[in-house]
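Trainee: show me the folded form of this:
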Amino acid sequence: MASAAAAVSLPTGLSVLTTFPDLLFIPEFVFAFLATLTYVIHKGFSLLRWKSS
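Mentor: Reported below is the predicted structural model:
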């Protein structure tokens, strides 16, 4: 078991290019969530304004 834990290390050389895009998914999901949340809030207030007019 100790050898499996020791095998995990940071990528070096060209392997950095294959693993770095995986890190980019986190900001994409956060931005998509925030954009969707902002849109839903905006639609809710727009609906309330439309109903009151």
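Trainee: okay, CA-based contacts and neighbour counts for the rest of this
Mentor: Noted.
Trainee: mind checking the SS state of residue 11?
Mentor: coil (DSSP: H, G, I helix; E, B strand; the rest coil).
Trainee: grab the nearest non-local neighbour of it.
Mentor: Among residues not flanking residue 11 along the chain, residue 19 sits closest, at 7.7 Å (C-alpha to C-alpha, 6 or more residues apart in numbering).
Trainee: okay, now that neighbour: neighbour count?
Mentor: Residues contacting residue 19 under the criterion other C-alpha atoms under 10 Å number 12.
Trainee: for the comparison step, fold the sequence that follows:
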Amino acid sequence: MMSNTPLKINQSYDYIVGMGILWFILRLESAFFRVACKSFKACLLQDFIALYIKIWGK
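Mentor: Predicted coordinates:
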């Protein structure tokens, strides 16, 4: 009975570590996505402004 207790602790530790790594990866991805989204929006806005100036600026 006593022999499977450390295994359970070890499994839960692995689970916690795995969740921590997953959380960290998700945090990194969301930060990267936010930056990519910002730069994408900036590019779209720049293109839109350039087009607007080309059409209405004359």
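Trainee: buried set for the helix or strand the residue nearest to residue 11 of structure 1 falls within?
Mentor: For residue 19 of structure 1, the element it lies in under DSSP states H and E is helix 15-23. For helix 15-23 of structure 1, the neighbour count (16 or more other C-alpha atoms under 10 Å) marks no residue as buried.
Trainee: repeat that for stretch 25-32 of structure 1.
Mentor: Under 16+ other C-alpha under 10 Å, stretch 25-32 of structure 1 has no buried positions.
Trainee: which bit of structure 2 covers that stretch?
Mentor: On structure 2, the counterpart of stretch 25-32 of structure 1 by TM-score structural alignment is residues 19-26.
Trainee: that stretch vs structure 1, average distance?
Mentor: Following superposition, stretch 19-26 of structure 2 is found to deviate from structure 1 by 0.7 Å on average (mean C-alpha distance after the TM-score superposition for structure 1).
Trainee: same deal with stretch 35-44 of structure 2?
Mentor: Stretch 35-44 of structure 2: mean distance to aligned residues in structure 1 after superposition is 0.4 Å, counting by mean C-alpha distance after the TM-score superposition for structure 1.
Trainee: just to revisit the earlier point, separation between the residue nearest to residue 11 of structure 1 and residue 4 of structure 1?
Mentor: According to C-alpha to C-alpha, to the nearest Å, residue 19 of structure 1 stands 19 Å off from residue 4 of structure 1.
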